[in-house]
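J.: Okay, sequence plus prediction incoming.
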Amino acid sequence: MTVLTQTMILFILILIGFIIKKKNVISDQMIKDLSGLILNVTLPFMMITAMNYSFSLEMLNNSVLTFIYGAISYGIVIIIAIIFNKVFKPDEPQKGVYSFLIVFPNTGFMGFPILKAMFGDIGIFYGAIYNLLFNLLTWTLE
């Protein structure tokens, strides 16, 4: 199955979800429950499954490089967020929201499935390495 086909399947699933929500087939509580299931159960299991590789020096080197490139990219988007807030001068409550939106991508619902579609389990493996910074910064960046 090609990457384009798999990506189209993901977008079709999103469209189906949009339609069934518009038609009130599912409730807001069910959406919340399904989101919790995906974020707290299925994504962690997908990452654990993706970690099932034999150790190699090449994977260690690639993991370190992924982490370093991730740190550089987060540094760049943090600078962009600072510049955005200086240029557009949003009010204080919105300032933090804009910064968060600029710095942190939605890697949970779409990022990992797209990595899986494009690169297989190894994509999930390296995505999880990159996502370490996401988790660290989400809980510590002020």
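T.: Looks like it came in fine.
J.: For the rest of this, base every contact and every neighbour count on C-alpha atoms.
T.: Will do.
J.: Nearest the geometric middle of this structure, what residue?
T.: By Cα atoms, centre = their mean, the chain has its centre lying nearest to Thr107, at 0.7 Å.
J.: Can you say which helix or strand has Val97 in it?
T.: Using DSSP states H and E, Val97 sits in helix 92-103.
J.: by contact count, what packs against that helix?
T.: For helix 92-103, the packing partners by 3 or more Cα pairs under 8 Å, 6 or more residues apart in numbering; DSSP states H and E come out as helix 57-88.
J.: do you know how far Ala128 is from Glu142?
T.: Using Cα to Cα, to the nearest Å, Ala128 is found at 23 Å from Glu142.
J.: Compare neighbour counts for these two and give me the winner.
T.: Remark: of Ala128 and Glu142, Ala128 carries more neighbours, 23 against 8, as counted by other Cα atoms under 10 Å.
J.: list the contacts for the more buried one?
T.: Met47 (Cα atoms under 8 Å, 6 or more residues apart in numbering).
J.: alright, now check it against this:
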Amino acid sequence: MSFTSVALQMLTVSLPILLGWCIAKLGFMKAEFERELSHLLLQVALPCLVLSSALGDDVTLPSIADTFSLMGLSFVMYVVATVIAFAVTAALRVPKGTECSYRFAVLFGNAGFIGFPVISAVLGKQALLYASIALIPPNFLMFTVGVMLFSGISGGLKTQMRNIAACCKSPGLIASTAVLGIVLTGWTDWGVLGDSISIVGTMTTPAALLLMGSSIAKYRPLEMLTNWRAYAAVAFRLVVVPVACLAVARLWPGMTPMFIATLVLDMAMPVGSNGTLYCLQYGKDARPMMQCTFLSIICSILTIPLVATLCG
């Protein structure tokens, strides 16, 4: 993968984002419509896209050993990212009460909502299958460790079990688990049902990119650009964490270049949008989280081709 070829792919992805920004500014995408469209994508279209990655005669399924190796490496990458996230927060001396936002920003990228369209555009459908498998451990971590960053551990075992139960009901996780079942059984031919699922899944990428652009339109640029700590956190999220994970992946036995590129690009995505929701839910200051999210979306247009080139 050359920097130029990936940059052209990112430019292709960026133009719908720009269109989403324009139509939001023109008033064509109201807040209520965005909420409903986002709900539709997360609950229906994105799971269909995940499922479709493992369906069809042209799909090459990884072996069972490779499947569990992908999941294991994905988990290890998030352990590495966790260590980096806590170290960065300590080094930046962030104001008390905002540590959770910076830790979340460094640790969790938008691997599903943004990651799937980008990985599909840059690496193709086969990489989307690998990403779906690798997403299973991070999904559990997002709804357990991610929530604990904001809520603390005062809720005890009952609260954490509730978070795990909520994670198990996530359509995205259910779809990823179904993909794991498809890989283990080798049943990729779902006939007309599989074709229908693929049709619904195709709406994910354009709709997600338009929504990303409309979400950027809501931010006040000057307010989003004045926090130096957000720049540091975003640099670690988009560059340092993926490079560290790349080093780990190259030491992991049995990893092909495509496996490595898929997992590392997953770690190079912008800050996860759940962070802002968690801030609001647990009464934290959402501004640092929003600043990190905004900067990461803008900067990722340049950093993702850089990381892809390093993987190449």
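T.: Looks like it arrived, so ask away. Please read these numbers as outputs of a predicted model, since none were measured by experiment.
J.: Identify the residues contacting the helix holding Val97 of structure 1?
T.: Residues from elsewhere that reach helix 92-103 of structure 1 (Cα under 8 Å, 6+ apart): Tyr74, Val77, Ile78, Ile80, Ala81, Ile82, Asn85, Lys89.
J.: and Gly36 of structure 1, what pairs with it in structure 2?
T.: The alignment partner of Gly36 of structure 1 in structure 2, by TM-score structural alignment, is His39.
J.: What's the match for the residue nearest to the centre of structure 1 in structure 2?
T.: In structure 2, the residue equivalent to Thr107 of structure 1 is Ala111, according to TM-score structural alignment.
J.: returning to what we had before: for the match of Gly36 of structure 1, what are its contacts?
T.: By Cα under 8 Å, 6+ apart, His39 of structure 2 has no neighbours at all.
J.: Ok, Leu18 of structure 2 next?
T.: So, once contact is read as Cα under 8 Å, 6+ apart, Leu18 of structure 2 ends up touching Leu210, Gly213.
J.: ok, now how distant is it from Phe113 of structure 2?
T.: 17 Å.
J.: So for the helix or strand that contains Thr49 of structure 1, what gets flagged as buried?
T.: Assessed by DSSP H and E, Thr49 of structure 1 sits inside helix 43-50. Across helix 43-50 of structure 1, burial judged by 16 or more other Cα atoms under 10 Å covers Leu43, Met46, Met47, Ala50.
J.: Just the residues contacting it, thanks.
T.: Residues outside helix 43-50 of structure 1 that contact it (Cα under 8 Å, 6+ apart): Gly108, Phe112, Asp121, Ile122, Ile124, Phe125, Ala128.
J.: That one vs structure 2, average offset?
T.: For helix 43-50 of structure 1, the mean deviation from structure 2 after alignment is 0.8 Å (mean Cα distance after the TM-score superposition for structure 1).
J.: For Phe125 of structure 1, grab the count of nearby residues.
T.: Neighbours around Phe125 of structure 1, by other Cα under 10 Å: 25.
J.: same deal with Leu193 of structure 2?
T.: 10.
J.: is it true that it lies in a helix?
T.: Yes: counting by DSSP: H, G, I helix; E, B strand; the rest coil, Leu193 of structure 2 is part of a helix.
J.: Now the match of Gly36 of structure 1: which helix or strand?
T.: helix 31-40.
J.: What is the equivalent residue in structure 2 for Asn61 of structure 1?
T.: In structure 2, Asn61 of structure 1 lines up with Ala65, judged by TM-score structural alignment.
J.: Could you report the separation of that match from Leu18 of structure 2?
T.: As for Ala65 of structure 2, its distance to Leu18 of structure 2 is 41 Å (criterion: Cα to Cα).
J.: ok, the corresponding residue of structure 2 for Val97 of structure 1 - how many residues close by?
T.: Val97 of structure 1 maps onto Ser101 in structure 2, with residues paired by TM-score structural alignment. Using other Cα under 10 Å, the number of residues around Ser101 of structure 2 comes to 28.
J.: before we move on, what about Ile124 of structure 1?
T.: Close neighbours of Ile124 of structure 1, defined as other Cα under 10 Å, add up to 27.
J.: That one -> structure 2?
T.: Using TM-score structural alignment, Ile124 of structure 1 pairs with Leu128 in structure 2.
J.: Run a quick check on that match versus Phe116, I expect a contact.
T.: Yes: here Leu128 of structure 2 reaches Phe116: they are 6.4 Å apart, a contact under Cα atoms under 8 Å.
J.: In structure 1, which residue range corresponds to stretch 13-22 of structure 2?
T.: Stretch 13-22 of structure 2 lines up with residues 10-19 of structure 1 when matched by TM-score structural alignment.
J.: Can you give me the distance of Leu128 of structure 2 to Val179 of structure 2?
T.: 11 Å.
J.: Distance of the closest residue to Asp121 of structure 1 other than its chain neighbours relative to Ile38 of structure 1?
T.: Nearest non-adjacent residue to Asp121 of structure 1, counting by Cα to Cα, 6 or more residues apart in numbering: Ala50, 4.8 Å away. Noted for Ala50 of structure 1: a distance of 16 Å to Ile38 of structure 1, by Cα to Cα.
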